[in-house]
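> return atomic coordinates for the entry below.
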Amino acid sequence: MLKIRTVPTDTTELHKTSRVLSIAEIQSTEVQQLIDDMAAMAETTVTQEGFKTAGLAAVQVGKPLRLFVAKNLHSGEFFAYLNPKLELLGEATDLHTESCLSIPGVITEVSRHKRIRLSFFDRYGNQKAEKFDGFEARIIQHEYDHLEGILFTERARTA
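Alright, predicted model coming up:
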């Protein structure tokens, strides 16, 4: 059973940069099960603040791998993104509140790029690239930050 790592108990673990997976690892039974378990957890978990979970990074469940699941807002499904590379598109940013399962009880405003491009491997080991905008871009950036060992509070708006 997966357990969410939280601040302050697991701060050191959450600040570690996640490692790249090989194609063999991506296609392994263990990683495929992890993806399924993470998607199921994200689908059924509500934050302490009462928000439905929009994404979950492997490091948040104690697996420092370059893997996260994020909700597709059109289909409602959670998709896996492995070994992602993020490209910020344009200069436009948006300020919006965020919360995180790893920092219960905290909501703060974070500025994120409105448009991004993500290169990644899907759960089958296929290389892909997609553009995201709006709230989906925000979700992807939040989860990507986890892979870099960055928590959303570190990007919080400062007065």
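> hey, let's count contacts and neighbours off CA atoms from now on
Will do.
> show me the strands in this protein, by range?
55-57, 67-71, 78-98, 108-121, 127-133 (DSSP state E).
> also this sequence, please, to line up against the first:
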Amino acid sequence: MATGTALHAADDLDAVLVGPWVWPGWLIRFRFALVLLLAADAALLPLTFSGVSWVFSAVVVGVLAAYAVLIFVLVMQAKSGTRLVGYSPRGVFAPDLVPWERVARVTVGKTARAGRAVTIERADGDPVEVAIPPTVTEPEYRAFAGALRAQATARGIPD
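Next up, the predicted model:
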């Protein structure tokens, strides 16, 4: 979910709930083409040692190096998880910023549609619901829920 959202870019968070890593959409879309390109490049690798043009060798090795960097970045993202919801002095990130002035209500609990969820109701009446996956442990979920409720209560926002 997360790259490109305000929550992903936020660096002033007081608390954040992190869930399991989600595969990027572009990677899911192009996975077959990427695998085919890697297989073709690996098949051409022995030719780089047979005395062919140095440009050909550079392209083959460059593509393999790019794949190594891509795999490293994906592994690091997977280890860090995906930010689901968070808050800071600026407002609640669910996953886009809702300033505290525009938050009418914060509800944390079970919903019929999403199961465990954090629901942020905006002042204009448009609620934002963030589903919490079952892989997020109950103590983490309860700790974040308590901190979010306390922050909302301190700002005069009903629960």
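> what would you report as the TM-score here?
Taking TM-score structural alignment, normalised by the length of the first structure as the basis, the two superposed chains have a TM-score of 0.28; 64 aligned residues with a C-alpha RMSD of 4.0 Å.
> want to try CSV for the strands of the first structure, with distance to Ala39 of the first structure as columns?
Putting the strands of the first structure into CSV (distance: least, C-alpha to C-alpha, whole Å) gives the following:
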stretch, distance to Ala39 of the first structure
strand 55-57, 8
strand 67-71, 6
strand 78-98, 6
strand 108-121, 16
strand 127-133, 19
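> highest average neighbour count across the ones you listed?
Stretch with highest mean neighbour count among the strands of the first structure: strand 55-57 (a mean of 28; mean count of other C-alpha atoms under 10 Å).
> for it, packing partners?
When contacts are defined as 3 or more C-alpha pairs under 8 Å, 6 or more residues apart in numbering; DSSP states H and E, strand 55-57 of the first structure packs onto helix 29-44, strand 67-71, helix 134-147.
> against which helices or strands is the longest one packed?
If I follow you right, that is helix 29-44 of the first structure. So helix 29-44 of the first structure, by 3+ C-alpha pairs under 8 Å, 6+ apart, packs with strand 55-57, strand 67-71, strand 78-98.
> tabulate the ones you listed (a markdown table), appending distance to Gly134 of the first structure.
Formatted as a markdown table, these follow (distance: least, C-alpha to C-alpha, whole Å):
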| stretch | distance to Gly134 of the first structure |
| --- | --- |
| strand 55-57 | 15 |
| strand 67-71 | 13 |
| strand 78-98 | 8 |
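> wait, which of the ones you listed is closest to Ile140 of the first structure?
Minimum separation from Ile140 of the first structure across these (C-alpha to C-alpha) falls at strand 67-71, 6.9 Å.
> just want the angle from the closest one to strand 78-98.
Counting by axes from the mean of the first three to the mean of the last three C-alpha atoms, to 10 degrees, strand 67-71 of the first structure lies at 70 degrees to strand 78-98.
> residues contacting strand 67-71 of the first structure, please?
Residues outside strand 67-71 of the first structure that contact it (C-alpha atoms under 8 Å, 6 or more residues apart in numbering): 35, 38-39, 54-58, 77-84, 136, 139-140, 143-144, 147.
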